[in-house]
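Colleague: Got a sequence here, can you build the structure:
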Amino acid sequence: MATVSLSSPAGKWIMVSAILASAMAFIDGTALNVVLPALQQSLNAKGADLFWILNAYLLMLASLILIGGSLGDKLGRKKIFTAGIFIFIAGSALCGLSPGVFYLIIFRIIQGIGGALMIPGSLSLISSSIDVKERGKAIGTWSAITTVVTMGGPVLGGALADAGLWRYIFFINVPIGIAALLILWRKVAESRDDGADQSIDFPGAISIALGLALLTFGFLRMPAVGLNNWQVYGSLAAGLLLLAAFIYIERTSKHPMMPLSLFNNQTFSGINLLTFFLYAGLGGGMLFMSLNMVQVQGYSQLQSGLTFLPFTVLMISIARYAGSIADKKGPRLLLIIGPALAGVGLLILSFIKQTAGPADYWTSFFPGVLVFGFGMSLTVAPLTATVMGSVSDHFSGTASGINNAMTRIANVFANAIFGALAVLFFSGAMQGDLKKMPLSEKNKKAVTEQAANLGNAKVPDGINGPDRKAIETAYHNSFILAYSNIMRICAGLAFLGASMSVAFIRNSAVKKE
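Modeller: Okay, here's the model as predicted:
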């Protein structure tokens, strides 16, 4: 198909529509982390409910995003992108109107279906429509702007949550989505791979969706029923079998939704492994940092959101330059240094204990956020350009879908596994403190049951005086211990991501502008 210049009116409208839709989805993700404490109180949600609210969306996104990328290449990128935006804003409006936790989880599933069609479409539309000489610059611009807007999500979420308006995190998507739809309708031409096979890989789609769903369900049930329960090991085993079946189906299918031949390129394989490990660390780190600030350290939700501003400033200042350097010198070195620095930042954040609240921010959270933000600023644009530059143009939607799937799968597993681990760490620390307290077995059991609520754990009714104060202190200390352990695991994942760049990524495998 014919391509257009980035500086042409058509090129600018393509960029605006892609950035608006992507930003809508990414803001929703980061802002929701900050409003979770307000949402938990408003809907009387348990700790496990919070992880389901996060993962209902991420699960559908991870399960179906490969289908979204593949459908765009085959049936028309604008058509599938438009359908995804429409479903996403419908789901968002329903989320904002949710009367309770159950309905919110159901409507988050609808959001996830829309996101799966929408998110790979944005990058695919850019890669297939913008002239090849300007494609690197376009992807770098998309990466920088969407990441900056994404990191503004916590500030927006904090302000709305403190004002008692957490539902507007969902409502705000409606006008943004409508603007993107109008631009696509009036200003953007259709784009499809005319040589693509029009057949759809239904067996592959069903196996990957069910496999990921069962794995996530197993991890989320673990804190409530234990590892030896049939619901846990049965779900995990069935999920792994279905993922193995997905690989077999893709290897033997005449119309695979994920052509395994793409992974013959070790740079493409390496960049997706880097994405998985880094974004698992990023997702877990940001979630538990937000919960720590609000539920334990005494920050308001707006103050918690503002703590990410240094991250945003660094992205504005550095991300586009990092993309330009990667275009000229190759992305490999940046993709080693960036994730390693992000890991150092997460490690610094893991050593934070009880603080005096926002007054201690500059000497507690700020140094870690600064190093973490600098590392991510060096990584985001080169990572995206490497994904899109390591495959041929007619696989742009599929490549974008695979890499976005890695990001969402990483977030799903991070939330599920870290949620289970946090409860285990929290409960283990509480058991040690409870042995020292003169409480009845009934009261000890009631205190322990609150572990599922993590930082929002409340002292059971009927316990007063010095015991009440001791239990509150134990809850805080137990959460801080769990937080520290999770942040160190997240740092380890970032370092593992950097090692993927060392082992697999080669500059020679990435197309230049």
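
Colleague: okay, CA-based contacts and neighbour counts for the rest of this
Modeller: Fine.

Colleague: list the contacts for the residue nearest to A196 when sequence neighbours are not counted?
Modeller: Leaving out its chain neighbours, the residue that sits closest to A196 by C-alpha to C-alpha, 6 or more residues apart in numbering is K74, at 5.6 Å. Contacts here follow C-alpha atoms under 8 Å, 6 or more residues apart in numbering; on that basis K74 touches R192, D193, D194, A196, D197, Q198.

Colleague: In which helix or strand does K74 reside?
Modeller: Taking DSSP states H and E as the definition, K74 sits inside helix 47-75.

Colleague: thinking again about what came up before, nearest to S508, of the contacts of K74?
Modeller: Nearest to S508 among these is D193, at 25.8 Å by C-alpha to C-alpha.

Colleague: Show me what the helix or strand where V423 lies is packed against.
Modeller: Under the assignment given by DSSP H and E, the secondary-structure element containing V423 is helix 396-434. Counting by 3 or more C-alpha pairs under 8 Å, 6 or more residues apart in numbering; DSSP states H and E, the packing neighbours recorded for helix 396-434 are helix 47-75, helix 101-129, helix 202-225, helix 266-295, helix 365-389, helix 441-449, helix 465-504.

Colleague: Does the fifth one pack against any helices or strands, and if so which?
Modeller: In terms of contacts (3+ C-alpha pairs under 8 Å, 6+ apart), helix 365-389 is packed against helix 135-162, helix 266-295, helix 309-329, helix 332-350, helix 396-434.

Colleague: quick one more, to check against the first:
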Amino acid sequence: MTDDARPPVCAPRNRRWMLAAAILASALGFIDGTVVAIALPAIRESLNASLAQAQWINNAYMLPLSALILAGGALGDRFGLVRVFGAGIAVFLLGSAATALAPTPEAMIAARALKGAGAAAMVPGSLALVARAYPRAERGRAIGLWAAASALTTAGGPVIGGLILSAGGEWTWRLVFALNLPLGAIALWLLHSKAEPDPGRPEAPVDWPGAVLATLGLFALAWGLTRPGQWPVSAAGIGIFALFLLWQARAPAPMMPLDLFRSRAFAAANGLTFALYFALSTMIFFVPMALIGGWGVSEAAASVAFAPLALCVGAFSGLAGRVADRIGPAPPILAGALTVAAGYAAFAATAPAAEFWTRSLPALALTGLGMSMLVAPLSTAVMISVPDARAGAASGVNNAVTRMAGLIAVAAMGGVAAARYHAAGGPASFGTESAAAGHMAASTAALATLAWIAAALAALAAPIAWLGLRAGGAAAQASSSASQ
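Modeller: Next comes the predicted model:
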């Protein structure tokens, strides 16, 4: 059943309030995904957390979000979008409160997992709420406002968090997470007071076995990658994920329909997504740790590192999307991937100078420009690679691939950073503050290694785009045109 065939979630006079609730909820998810990297050095010092525990403070959130985000959409269909979306916000807020009060790394990891479970219902519900609130003729503008607000909150959230962290003592990282509570409370109030009853569809299937297998497989894989010598656990995770894929091939209502990957363009687009977002997640997670812990950059300054990314994506994605509509997605994705690779390479090459404002930030701004060239065309490539009737499923799978890339990147690259840090003579731990001789140089060596890896992955995306999307995208567009 399409969104137009489902009853609206609110009266016409309340549409703007549903849009506000969706924006607030998406802001919670986007800000939380970026501000934690800025807060981690303070969290590690306050809770005496190791690098592996810091990785799991991030991955405990990303794991349920990666594994369950597709199931979250199905839950909204079955039990009612407003009900599931509201429950997701409530669980997210409970996790936020527990995160702000966490006394130990283990308690914080558990709280972050709770937040991730809430986000798995909240994140897909945010855009779905906008689609259900507005008729098709007005939906494009509403989604544009939602996307623009998401970009601004993604850029502004970490900056505000960095200012808070710089202004207070070591306890102020708790306030950063507590700020979620009033925003989420307003979103819940808007839902409760402005939304119409949404009974859902009890006959809508939910792939419970798939959700369990995906969660177990990704957990074991990430656990093994973050623990030295635990390769058998990672191998078990790969085996469980293989069982997940087998189940998806046979399940009556799979959460990740594998037949979509028969499209060469769809497979290429998701390969691009994994490589590019693996690289981006590596930089977003580890760069602030090295800047704050290794270079002595303030949290406020470090929070500016990725503001150009969000601002460029917000400013130029519309233009890039129009270019993709005109000439196809492959050329702008190719140009964007090469620009991103150049930005990461420039960051790696200039890292030994440890000059954030004059060398590192311009390199990251170049990366932001490159991402703005490819984000919208990549979405276009996903959408035109499958029939229109399956565009929603294709978008959901691509969203899940993005989250999985971030999860695996943080799990895998932590070991690389630690190994390079100690090989360079590091006396402490990567990402922590230390006055010991050699700490800054070792932190920089580890950071440069991660940036070179990110540059290589972005460069790898360029030929994938050119070879995988040119023929596949053209075929998809021809098929779409023939069907009209």
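
Colleague: Need the counterpart of V412 of the first structure in the second structure.
Modeller: Matched across to the second structure, V412 of the first structure falls on L407, judged by TM-score structural alignment.

Colleague: contacting residues around its match?
Modeller: L407 of the second structure makes contact with N59, M62, L63, S66, A222, according to C-alpha under 8 Å, 6+ apart.

Colleague: Now which residue in the first structure aligns to the fourth one?
Modeller: This means S66 of the second structure. In the first structure, the residue equivalent to S66 of the second structure is A62, according to TM-score structural alignment.

Colleague: my read: its match touches R408, true?
Modeller: Yes. At 5.0 Å, A62 of the first structure and R408 qualify as touching, with contact defined as C-alpha atoms under 8 Å.

Colleague: Just want to know which of the two has more residues nearby.
Modeller: The neighbour count for A62 of the first structure versus R408, taken as other C-alpha atoms under 10 Å, is higher for A62 (30 against 27).

Colleague: ok, that one - contacts?
Modeller: Contacts here follow C-alpha under 8 Å, 6+ apart; on that basis A62 of the first structure touches A116, A209, L212, N404, A405, M406, R408, I409, V412.

Colleague: Please, a PyMOL command that selects the buried ones among these?
Modeller: What follows is the PyMOL syntax selecting those of the contacts of A62 of the first structure that are buried according to 16 or more other C-alpha atoms under 10 Å:
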select buried, resi 116+209+212+404+405+406+408+409+412
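
Colleague: Closest one to V188 of the first structure out of the contacts of A62 of the first structure, please.
Modeller: The shortest approach to V188 of the first structure among the contacts of A62 of the first structure belongs to A116, at 20.5 Å (C-alpha to C-alpha).

Colleague: For that closest one, which non-adjacent residue is spatially closest?
Modeller: Nearest residue to A116 of the first structure, sequence neighbours excluded (C-alpha to C-alpha, 6+ apart): I65, at 4.1 Å.

Colleague: now that neighbour: how far from I206 of the first structure?
Modeller: Distance, I65 of the first structure to I206 of the first structure, using C-alpha to C-alpha, to the nearest Å: 12 Å.

Colleague: and those two? which has more neighbours close in?
Modeller: When neighbours are counted by other C-alpha under 10 Å, I65 comes out ahead of the other of I65 of the first structure and I206, with 33 against 15.

Colleague: tell me the contacts of that one?
Modeller: Contacts of I65 of the first structure by C-alpha under 8 Å, 6+ apart are G115, A116, L117, I119, P120, G401, I402, N404, A405.

Colleague: List the contacts of the fifth one.
Modeller: The reference is to P120 of the first structure. Residues touching P120 of the first structure, when contacts are defined by C-alpha under 8 Å, 6+ apart, comprise I65, G68, G69, G397, T398, S400, G401, N404.

Colleague: Map it onto the second structure.
Modeller: Per TM-score structural alignment, the equivalent position to P120 of the first structure in the second structure is P124.

Colleague: closest one to F246 of the first structure among the helices and strands packed on helix 396-434 of the first structure?
Modeller: Checking these against F246 of the first structure by C-alpha to C-alpha gives helix 202-225 as the closest, at 5.5 Å.

Colleague: Determine how far the closest one lies from the middle of the whole chain.
Modeller: How far helix 202-225 of the first structure lies from its chain's middle: 17 Å, per C-alpha atoms, centre = their mean, to the nearest Å.

Colleague: roughly how far apart are A315 of the second structure and I43 of the second structure?
Modeller: From A315 of the second structure across to I43 of the second structure, the span is 33 Å (C-alpha to C-alpha).

Colleague: Please report the distance of Y299 of the first structure from A356 of the first structure.
Modeller: When C-alpha to C-alpha is applied, the distance between Y299 of the first structure and A356 of the first structure equals 10 Å.

Colleague: which one of these two has more residues nearby?
Modeller: Taking other C-alpha under 10 Å, Y299 of the first structure and A356 do not tie; Y299 has more neighbours (21 against 12).
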